[in-house]
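# I'd like to go over a predicted model; first the sequence, then the structure.
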Amino acid sequence: MSEPTEIRSKSVKAKVRRTVLKAGGTLLISLFSPLSALASQILAVRVWPADEYTRVTLENDANLKTNHFIIKNPERLVVDVEGIELGPTLKSLVAKIQPNDPYIKQVRVGQNRPNVVRLVFDLKEEVNPQVFTLAPVGEYQHRLVFDLYPVNPPDPIAALIEKGQWSIDAPTDTLPPPVAEIKPPYAEPKADRAPQVNRMLTIALDPGHGGEDPGAVGRGGSYEKNIVLAIAKRLKAKLEQHPNMRVMLTRDGDYFVPLHVRVQKARKVQADLFVSIHADAFVQPTANGSSVFALSEKGASSTAARWLANKENAADLIGGANIKNHDKQLASVLLDLSTTAQINDSLKLGKAVLNEIGGINRLHKGAVEQAGFAVLKAPDIPSILIETAFISNPAEEARLNDDAYQDRMADAVSQGIRKYFAKNPPLAKGKMM
């Protein structure tokens, strides 16, 4: 009788052992086997090609670690992204590289090893890559950003000359009066006016937002960045109809430009004016009208102006500025040297433009407002920011998308700029930094 008992005892022990092993194996599998369950999820991939640089963005649900290096002959950028598995969203990056991309020939993606995906960018020329991450902000989750800048960037003026958008020599004539009622003519000197100067007038037009930063979004789905670029291009064409006016756009396509870089661009071409173009939004769809803003050193002229400046100044966070790459010295100059003279000239320019805009749209405020807009802080350039209308208002959103309204808005701003110059002829300029 003892033998069956012993057999039963061994059977029970074996069963217990199998149960323990099975449980342990299940635990090990749950910890180590399903690596894909632990991997971060790529939510979207976006590519923003431009003459200045190409940006590639991977949006994901967690912060990613990367390692990147350059391989020569031919030029390639290799990026290893840790913590992800290759999936259809990341594979779609291959098809997003267009033949006209200035810097990327093609991209290859593959699973380099478990939990590590390798991206290989075949390049058209030597680049200076900037790879950085962005914390969640606005509608975006974590972003991994690759900015590919040319090692030898073109001089901005030389690039415009090459495109036929920039004349080298200033004309000998002066600007004609913008409207018949301005007398005496612009070319006629006056005792209380600055000396007459025959030279080119350079205007920097700054279409707000772009690329990763759509700006305000209308209820009908319109993006501020697209509307203001269209208006800026119309305004550029109108201004350049006059023989001694030339225009530089801080962006001429759908890509992101940091706020301080917009100011830098204006200073590099020695701009006489800086005009930033936007389309406002507010929580209430009933808000309407156009506005013009200048810089303030002493605080905002109203609560609404302060709110708007804070919103516009957040563009770098949403658009994805590489904070490590900011020129700290220049930022300090821009913050410290904004002068009273610049603000006074900006207010005169703003008033001239506001008066003209009032002829085509209701004014949200009847006077030029002031606040600490980062994009208006060039110390030596009269600068204004125009809110053309409220994109959050359905009626004004429709108007902003209308070709005729865009043309009238561009015409009004053009007239305002010319009236400003008629009363405030520019002085001769020496070389700026």
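Okay, I see it. Because the structure is predicted, anything quoted here is derived from the model rather than measured.

# from here on, contacts and neighbour counts on C-alpha atoms
Noted.

# residues contacting the residue nearest the centre of the chain?
Relative to the mean C-alpha position of the chain, the nearest C-alpha, by CA atoms, centre = their mean, is the one of residue 256, at 2.8 Å. Going by CA atoms under 8 Å, 6 or more residues apart in numbering, residue 256 touches 209-213, 319-320.

# so which strand or helix has it?
Using DSSP states H and E, residue 256 falls within no helix or strand.

# how about the strands in this structure?
Secondary structure of the chain (DSSP state E): strands at 42-48, 54-60, 65-71, 76-82, 104-113, 116-123, 127-134, 142-150, 201-207, 245-249, 273-280, 291-295, 369-371, 383-390.

# So residue 365 is in contact with residue 288, correct?
No. The pair residue 365 and residue 288 does not pass the contact test of CA atoms under 8 Å, sitting 10.1 Å apart.

# between these two, which one's more packed in?
Neighbours per residue, other CA atoms under 10 Å: of residue 365 and residue 288, the larger number sits with residue 288, 24 against 13.

# which residue sits closest to the more buried one, ignoring its sequence neighbours?
Once flanking residues are discounted, residue 288 sits nearest to residue 390: 5.3 Å by CA to CA, 6 or more residues apart in numbering.

# Quick one: neighbours of the one you found, just the number.
With other CA under 10 Å as criterion, residue 390 counts 28.

# what's near enough to touch it?
279-282, 287-290, 396-397.

# out of those, who's nearest residue 160?
Nearest to residue 160 among the contacts of residue 390 is residue 279, at 27.0 Å by CA to CA.

# ok, the closest one to residue 359 distance?
18 Å (CA to CA, to the nearest Å).

# Repeat that for residue 384.
Separation of residue 384 from residue 359 (CA to CA): 19 Å.

# out of these two, which sits in the more crowded spot?
Taking residue 384 and residue 359 together and counting by other CA under 10 Å, residue 384 has the greater number of neighbours (32 against 12).

# show me the contacts for that one.
Counting by CA under 8 Å, 6+ apart, residue 384 has contacts 274-276, 292-295, 346-347, 349-350, 376.

# redo that, cut-off 10 Å
206, 273-277, 292-295, 343, 345-351, 353, 368-370, 373, 375-377 (CA atoms under 10 Å, 6 or more residues apart in numbering).

# got it, and residue 8?
By CA under 10 Å, 6+ apart, the neighbours of residue 8 are residue 14.

# can you tell me how far it sits from residue 62?
53 Å.

# try residue 196
60 Å.

# same deal with residue 311?
Counting by CA to CA - residue 311 and residue 62 are separated by 26 Å.

# the more surrounded of those two?
Taking other CA under 10 Å, residue 311 and residue 62 do not tie; residue 62 has more neighbours (18 against 14).

# before we go on, here's another structure to hold up against the first:
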Amino acid sequence: MRALILGFLGLCSFCASATDLRDLRVWDGPESTRVVFDLSGATSHKVFTLSNPDRIVIDIAGIGESGIKIANKATGKGVVKTVRSGPRDGALRVVLDVSEPVTPKSFAMAPTEQYGDRLIVDLYGRTPTLDELVEATTGTKTDTKAEAKAEIRVEAQAPAKPEPKIKVAPTIKFAEKPIVIAVDAGHGGEDPGAISKRGLQEKDVALSIARKLAAQINAQPGMKAVLTRDGDYYIGLRERTVKARQAQADMFVSVHCNAYKDTSLRGSAVYVLSNRGATSEHARWLAHKENSADLVGGLELGGRDNELAAVLIDLSQASSMEASFDVGSRLLKSLGGINTLQKAEVQQAGFMVLKSPDIPSVLVETAFITNEQDEKLLRDRAYHDKIARSLLEGIQGYFKSYRPQQQIVEETPRLQKVKTSSTDGFGGEQLAALR
């Protein structure tokens, strides 16, 4: 009897220590496909690849057969065609059938916000060849090796001609450049942002408004919009500013919905960066919430050494602060024409996403998703159009005063004396225009 009781207790102890699979989600991003396992606790795992056909195998220790049903319900997205699973030596084996060879990268996430323990597996596709890039851009297939050989043959057959010595006088001019606006839709993927009582998610509203704003910007002569994300996937806060700089953006506009524990708060607001402190308790709370997005969205933070980069960014940030305030004031004035303003002045807080050292950057809180009246506005697609138009008006107002310039180097042709081998009638030199 005693042995039976001990055995029963041991079985209960095993059941208590086992890990459950609560959900499995697949997200399709532009650079990778993300697979997320929601777990009841921390556990170990291993990932490896197989070929013919291409597939990814993930073994998660301690998960029983109850996880098989949950795993098999997941649908494929991105490079993942199908998901299947089964028991394997005391672990749950999940097999991802993929459409092409991929490189997996996995990491565990500790509990945060609404999530418990998570295992995240990112699948990165191969880099496209030059032929594929040309075909994707032009729509025509090419054979770069054949073209290169043909070019070499032509060069070998062409008679050598002496190159004249040309003196070029470079001239540097300044001209107006196309205005590039980085439009950042907050949150995405694993990070829904704030959620209303009726289930409206900030990430969906932000993306809708960002797309509308980008379309309206692209419809203006001499203006171009670049979306930091154009789908339901997560991008790290630092990566958003990197994308803006890679696009040589002249302005960074991050679109969000406001939220607070006091549901009576409503209205639109505009924020710029503060290195010294927030302008209110709500601004401080909001910045902390937004800066935690990398933990919610699923970004591997361990082992990164960003301290020096962060210090350098902070030191050079002052140069764009004045311009950010100017942009923010214009946007706030435009927003006041379509909605109540939470604050009549531009607010400040330490938002990480605004820390671009050389780009005027603002964060727009379109309305409070936690307020019943504002939530009705945020559900209305017509309101999304109004928000986008008001933001465009503020952006255009700023660039009427601060049109970006670019340097253009021109090679100016000059008259120069050259000696010729042909007779010019005088047996001397002739003037030639070099170009």
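Nice, thanks for sending it over. Being a predicted model, the structure only gives us computed values, none of them experimental.

# Fetch the TM-score of the aligned pair.
Remark: TM-score between the superposed chains equals 0.80 [TM-score structural alignment, normalised by the length of the first structure]; 372 aligned residues with a CA RMSD of 2.6 Å.

# thinking again about what came up before, between the contacts of residue 256 of the first structure, which has the most around it?
residue 209 (30 neighbours).

# Which position in the second structure pairs with that residue?
Mapped onto the second structure by TM-score structural alignment, residue 209 of the first structure lines up with residue 187.

# In contact with the nearest residue to that match once chain neighbours are set aside: list those residues for me.
Closest residue to residue 187 of the second structure apart from its sequence neighbours, by CA to CA, 6+ apart: residue 203 at 5.2 Å. Shown in contact with residue 203 of the second structure (CA under 10 Å, 6+ apart): 185-195, 231-234, 255-257.

# How about the contacts made by the counterpart of residue 332 of the first structure in the second structure?
Counting by TM-score structural alignment, residue 332 of the first structure lines up with residue 310 in the second structure. Residue 310 of the second structure is in contact with 238, 352, 355, counting by CA under 10 Å, 6+ apart.

# who wins for neighbours among those?
residue 355 (26 neighbours).

# Distance of the corresponding residue of the first structure for that residue relative to residue 258 of the first structure?
Matched by TM-score structural alignment, residue 355 of the second structure corresponds to residue 377 in the first structure. In this view, residue 377 of the first structure and residue 258 of the first structure are 13 Å apart by CA to CA.

# got the residue ranges for the helices in the second structure?
2-17, 66-72, 130-138, 144-157, 202-218, 237-246, 281-291, 293-297, 307-316, 318-335, 372-379, 381-401 (DSSP state H).

# Now do the buried residues in the fifth one.
Neighbour counts using 16 or more other CA atoms under 10 Å place 202-214, 216-218 of helix 202-218 of the second structure among the buried residues.

# can you check the second one too?
When neighbours are counted by 16+ other CA under 10 Å, the buried residues of helix 66-72 of the second structure are found to be 67-68, 71-72.

# Can you spell out which helices and strands pack onto that helix?
Under the contact criterion of 3 or more CA pairs under 10 Å, 6 or more residues apart in numbering; DSSP states H and E, helix 66-72 of the second structure touches strand 21-28, strand 80-88, strand 91-98.

# The third one too?
Helix 130-138 of the second structure is packed against helix 144-157, with contacts defined by 3+ CA pairs under 10 Å, 6+ apart.

# Which part of the first structure matches the helix it packs on?
Going by TM-score structural alignment: helix 144-157 of the second structure matches no residues.

# Tell me which other helices or strands that helix touches.
Going by 3+ CA pairs under 10 Å, 6+ apart, helix 144-157 of the second structure lies up against helix 130-138.

# Need the distance between the two termini of stretch 46-65 of the second structure.
Its start and end residues considered, stretch 46-65 of the second structure measures 18 Å (CA to CA).

# Out of the buried residues of helix 202-218 of the second structure, the closest to residue 302 of the second structure would be?
When these are compared against residue 302 of the second structure (criterion: CA to CA), the nearest one is residue 203, at 25.4 Å.

# In the first structure, what sits opposite the closest one in the alignment?
Aligned partner of residue 203 of the second structure by TM-score structural alignment: residue 225.

# roughly how far apart are its match and residue 323 of the first structure?
22 Å.

# What of residue 366 of the first structure?
Counting by CA to CA, the gap from residue 366 of the first structure to residue 323 of the first structure is 37 Å.

# Kindly report the same for residue 20 of the first structure.
Residue 20 of the first structure sits 54 Å away from residue 323 of the first structure, taking CA to CA as the criterion.

# And for residue 394 of the first structure?
Distance of residue 394 of the first structure to residue 323 of the first structure, given as CA to CA: 36 Å.

# likewise residue 266 of the first structure?
21 Å.

# now residue 259 of the first structure
Residue 259 of the first structure is 12 Å from residue 323 of the first structure, by CA to CA.

# intersection of neighbour lists for those two?
residue 316.

# which of these two has more neighbours?
Taking neighbours as other CA under 10 Å, residue 259 of the first structure and residue 323 compare with residue 259 leading, 24 against 13.

# What does the more buried one correspond to in the second structure?
Aligned partner of residue 259 of the first structure by TM-score structural alignment: residue 237.

# do the same with residue 307 of the first structure
For residue 307 of the first structure, the residue aligned by TM-score structural alignment is residue 285.

# Also residue 278 of the first structure?
Checking with TM-score structural alignment, residue 278 of the first structure has residue 256 as its match.

# Return the distance of the closest residue to its match other than its chain neighbours relative to residue 313 of the second structure.
Closest residue to residue 256 of the second structure apart from its sequence neighbours, by CA to CA, 6+ apart: residue 365 at 4.9 Å. Noted for residue 365 of the second structure: a distance of 24 Å to residue 313 of the second structure, by CA to CA.

# With residue 279 of the second structure instead?
The value you get for residue 279 of the second structure to residue 313 of the second structure, if CA to CA is used, is 21 Å.

# do the same with residue 232 of the second structure
Between residue 232 of the second structure and residue 313 of the second structure the computed distance is 29 Å (CA to CA).

# same check, this time on residue 275 of the second structure
Relative to residue 313 of the second structure, residue 275 of the second structure is positioned 11 Å away (CA to CA).

# Which neighbours do those two have in common?
With contacts defined as CA under 10 Å, 6+ apart, the residues shared by residue 275 of the second structure and residue 313 are residue 355.
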